[in-house]
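*Asks:* here is my input; please provide its structure:
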Amino acid sequence: MEDLKQRLKEDMANVNWNDIKPHAQRDAVIVVDENLNLLDVGLAIAQDDKMVVQRWITEELITKPSNQQLSDWNINQTQLFKTLIVQPFVLVQSI
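*Replies:* I've put the predicted structure just below:
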């Protein structure tokens, strides 16, 4: 588990909306609430921890981007996000 956590940690990056947009177009972006640790979410998804992930979904702490968010990000394409790729998803948190 530590190896996976370390690999995920190394994969985290800060990128702007332009780099994320193609992933949003293929419906692969997951927005992670700012109160959650992005690395913990990535780890739970990578390990298929269904109970934890389902709780976050139910509590709307991880969601698909809303139409309003997508519209806002398309207007401000330099918006920065902390990102983590956990195939096939791209987890994002606004910075």
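
*Asks:* please make it C-alpha for all contacts and neighbour counts, starting now.
*Replies:* Will do.

*Asks:* contacting residues for the residue nearest to L38 when sequence neighbours are not counted?
*Replies:* Spatial nearest neighbour of L38, excluding adjacent residues (C-alpha to C-alpha, 6 or more residues apart in numbering): V32 at 6.9 Å. Listed by C-alpha atoms under 8 Å, 6 or more residues apart in numbering, the contact set of V32 reads L38, V41, L61, I62, T63, L91, V92, Q93.

*Asks:* number of residues surrounding M12?
*Replies:* 17 (other C-alpha atoms under 10 Å).

*Asks:* how much space between it and K5?
*Replies:* As judged by C-alpha to C-alpha, to the nearest Å, M12 and K5 stand 11 Å apart.

*Asks:* so which of the contacts of V32 belong to strands?
*Replies:* Applying DSSP state E to the contacts of V32, the entries found in strands are I62, T63, L91, V92, Q93.

*Asks:* now show me the structure for the sequence below, then we'll compare the two:
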Amino acid sequence: MNEKLLKEADWCEWHDLHDSFLRDILFAVKECEDCFVLAESIAQNDSQVIVGAIESGAIYRPDGFQVEKWKNEKVRFLTLIVSPFVLIQQMNMADYAKILERQAEVLKKEQ
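*Replies:* This next block holds a predicted model:
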């Protein structure tokens, strides 16, 4: 996995992402997919992987109904920025804790 993406991964609530949704730069990644792999494919402009992910529904633009559901349920997301896009993936704290452990390992290696 791209260590740069891992270091920059964040955990956000919807209110932090609303502006990206309004600017039409927000993409959601299905929970069963590897958000880091898709983010890296976007960063590398790997059109074959990106087109396949869009066609299969692995990555999609959320609609207003989905956004309202997320707001009402106070969902939290793994968030990756691959300029100019923002990728989000619904995630619980236990799974995000695993990402934090991997982030700590990467940062430790850099010291």
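
*Asks:* pull the most distant pair out of the contacts of V32 of the first structure.
*Replies:* The largest separation in those, counting by C-alpha to C-alpha, is between L38 and T63 at 13.1 Å.

*Asks:* the two: who's more crowded?
*Replies:* Between L38 of the first structure and T63, counting by other C-alpha under 10 Å, L38 is the more crowded of the two (22 against 16).

*Asks:* center of the second structure - which residue?
*Replies:* I88 (3.0 Å; C-alpha atoms, centre = their mean).

*Asks:* that residue matches what in the first structure?
*Replies:* Taking TM-score structural alignment, I88 of the second structure has V92 as its aligned residue in the first structure.

*Asks:* list the contacts for that match?
*Replies:* By C-alpha under 8 Å, 6+ apart, the neighbours of V92 of the first structure are V29, I30, V31, V32, L38, F81, K82, T83, L84.

*Asks:* reformat those as CSV; add secondary structure.
*Replies:* Shown next, in CSV, are these (DSSP: H, G, I helix; E, B strand; the rest coil):
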residue, secondary structure
V29, strand
I30, strand
V31, strand
V32, strand
L38, helix
F81, strand
K82, strand
T83, strand
L84, strand
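
*Asks:* onto which residues of the second structure does stretch 17-37 of the first structure map?
*Replies:* Using TM-score structural alignment, the partner range for stretch 17-37 of the first structure is residues 14-34.

*Asks:* what about the matching stretch, start to end distance?
*Replies:* Stretch 14-34 of the second structure has an end-to-end distance of 20 Å (C-alpha to C-alpha).

*Asks:* all good on my end, thank you.
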